[in-house]
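Colleague: Okay, structure incoming, though there's no sequence with it:
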């Protein structure tokens, strides 16, 4: 997706595609296991069995991209920035929220409308149905948007040390929260305390990229495989040490999001620095996947759930084998892609055309934009 405020970099869209695909594979694997499909035991398949790590990549990528924009523009109009963010995410998100409230109409309370701001907390309508469950991340994204111009201002004034200080403060909050929350894993997974350091690490990555751009581009051919191996090893470590859903109160999760995001920012830095062209068809597919990744992310759980219900009705439950994967996975992925392309065209794109620039290059610090 092209921004109005920074030159288009297809590598960003390709990383969005990767993040959405990993989350899809994670939920496909869960539905597959629910149908009685065979599982995998090796932690080296962690990018699938712990594919929720794609959310960490999304969050880190948000911090990286918006800090890149801030460094490029140096002046951000807060009102126009928030207007663009609203137009980017709210139309489709509101659609999903209304689907959730429709499903839960018999239990809906008037105050539940406020969950539109906090889908990651409590008994949000979107979290009561598997087909809208992915919407929990949107509240954290929007919180980041709301304070990003200020974070960018302070980071540009004080340097990377300011963001590192915030990460240290968040670490204290994580430790303190661990001592009083019996379900700390879910807390770290879906709240400000557990996730906000990932946005900050992405911002640090953008500042490092600005400072070391030439060196990163020279080193990219070997940095890419090293960074991907780091991400793979990190997911394997999580799968082996504290797999999601199996350890409700694990101390490992105090450092989990920081480790995860550090691996992903390495991948981001390596990939955006990688200048060698991929095959043209692959570039087009990945770029388009990145363009529709928001729709893909919000809708994939609904497609997978309907797919699994259909498989049960067809008598597949308890009978699926690895051979069935050869057609089940492509069909589910293709159906999700097609539906996402449709919602992008009819819901996302018309509002995206209403965006406008929110920054301009200037020689004064970002402080003047607050």
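Modeller: Received, thanks. Computed from a prediction, not measured in an experiment: that's the story for all the values here. Residues are numbered from 1 along each chain as shown.

Colleague: hey, let's count contacts and neighbours off CA atoms from now on
Modeller: Fine.

Colleague: Name the helix or strand for the nearest residue to residue 142 once chain neighbours are set aside, please.
Modeller: Distance criterion Cα to Cα, 6 or more residues apart in numbering; nearest residue to residue 142, sequence neighbours excluded, is residue 85 at 7.9 Å. Per DSSP states H and E, residue 85 falls inside helix 78-103.

Colleague: here's the one I want to compare it with:
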């Protein structure tokens, strides 16, 4: 496990949290917070890196079968997804309500993580809307074992990336503004290059990990990667949003990820703090839980005469979400992961 990357998961999960706090107060309805959707792009790139880090060699050397890999990934994403989906459905977190048949179609699409293939917001954002990204992850996991033979030669994987990236850039350019979210933000096929970027970064990491990089050099690299990311982030409003959904952030995310994967600098040592690592470990629970907590509070606040200032309510809600995430991770996510792998591997 690379502790620094686990801690970065927490940081980018917090950015997604900040991006959704506008449902509580308009103070968060500004670029600095709303651009936090870049956290999802980071998770996709990180997923490609970590999956390659953990499984590429094992699959290529037949130490693990495709079936075992897929079971491990199913056990990772589905239990908590289904739990939060049922909770969101019980809370009424659904975009439209036009009869049981329509509700059932949307629910089934969310249940099977196929809703993001349908370019309609009432599908990909219905129920627990952050789960759309799991549709992408599921697609990545399905494809990964078939990419392993290609990845044996990084040039072949690079060619796949370049072709897909060019096609996507052309498609983005010609897509009407009203359609970009459905076709380029949530669509698993459109987000596939993000995952390949992560796989390519693992190839680079594999070549750099044994290089003699001093702590001083590592610290400079880490600081430069943070600075580059902040420049891209703070000036992103000048760039059309369709590109910011993925390709605009490939370079700064890649530099950030490879810099901290080497764990050579002083910032890496700070990120290796056990509390931050635990925060990264619960980030999946945090990601899936946070929005329906915020929305539930926002709905309660609308119907209540008792008003709490956002600078009080949001820290309280954050603490509640962290507590729920800890409980979820240790008492549901981990036990269910183990139980499902045991059941399906019989």
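Modeller: Okay, I see it. Given the structure is predicted, the values throughout are model-derived calculations rather than measurements.

Colleague: TM-score, when you put one on top of the other?
Modeller: Laid over one another, the chains give 0.82 as their TM-score (TM-score structural alignment, normalised by the length of the second structure), with 322 aligned residues with a Cα RMSD of 2.8 Å.

Colleague: what do we get in the second structure for the residue nearest to residue 142 of the first structure?
Modeller: Alignment note (TM-score structural alignment): residue 85 of the first structure maps to residue 73 of the second structure.

Colleague: other SSEs contacting the helix holding residue 85 of the first structure?
Modeller: Secondary-structure packing of helix 78-103 of the first structure (3 or more Cα pairs under 8 Å, 6 or more residues apart in numbering; DSSP states H and E): helix 136-158, helix 293-313, helix 349-352.

Colleague: and residue 30 of the first structure, which of these is closest to it?
Modeller: helix 293-313 (9.7 Å; Cα to Cα).

Colleague: Beyond the closest one, next helix or strand please.
Modeller: The helix or strand immediately downstream of helix 293-313 of the first structure is helix 325-343, counting by DSSP H and E.

Colleague: Measure how far that following helix is from the centre of its chain, please.
Modeller: Centroid separation for helix 325-343 of the first structure versus its chain: 20 Å, with Cα atoms, centre = their mean, to the nearest Å.

Colleague: Can you list the buried residues in it?
Modeller: Across helix 325-343 of the first structure, burial judged by 16 or more other Cα atoms under 10 Å covers 328-329, 332-333, 335-337, 339-341, 343.

Colleague: and the angle from that helix to helix 293-313?
Modeller: Here helix 325-343 of the first structure runs at 130 degrees with respect to helix 293-313, directions being taken by axes from the mean of the first three to the mean of the last three Cα atoms, to 10 degrees.

Colleague: Closest to the centroid, which residue in the second structure?
Modeller: By Cα atoms, centre = their mean, the second structure has its centre lying nearest to residue 43, at 3.4 Å.

Colleague: That one matches what in the first structure?
Modeller: Counting by TM-score structural alignment, residue 43 of the second structure lines up with residue 58 in the first structure.

Colleague: How much space separates the equivalent of residue 9 of the first structure over in the second structure from residue 219 of the second structure?
Modeller: In the second structure, residue 9 of the first structure lines up with residue 2, judged by TM-score structural alignment. Residue 2 of the second structure sits 17 Å away from residue 219 of the second structure, taking Cα to Cα, to the nearest Å as the criterion.

Colleague: more crowded one of the two?
Modeller: residue 219 (21 against 14; other Cα atoms under 10 Å).

Colleague: what about the more buried one, which helix or strand?
Modeller: Under the criterion of DSSP H and E, residue 219 of the second structure resides in helix 215-234.

Colleague: Who are the contact partners of residue 186 of the second structure?
Modeller: 116-117, 124, 132-133, 136 (Cα atoms under 8 Å, 6 or more residues apart in numbering).

Colleague: Throw the helices and strands packed on helix 78-103 of the first structure into TSV and include mean neighbour count and distance to residue 45 of the first structure, thanks.
Modeller: TSV is the format used below for those (neighbours: other Cα atoms under 10 Å; distance: least, Cα to Cα, whole Å):
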stretch	mean neighbour count	distance to residue 45 of the first structure
helix 136-158	19	24
helix 293-313	20	20
helix 349-352	16	35
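
Colleague: Quick one: closest of those helices to residue 360 of the first structure.
Modeller: Set against residue 360 of the first structure and scored by Cα to Cα, these come closest in helix 136-158, at 13.6 Å.

Colleague: quick one: contacts of the helix or strand following the closest one?
Modeller: The helix or strand immediately downstream of helix 136-158 of the first structure is helix 160-178, counting by DSSP H and E. Under the contact criterion Cα under 8 Å, 6+ apart, helix 160-178 of the first structure has outside partners 154-155, 184, 188, 193-194, 196-197, 200-201, 204, 207, 249, 251, 254-255.
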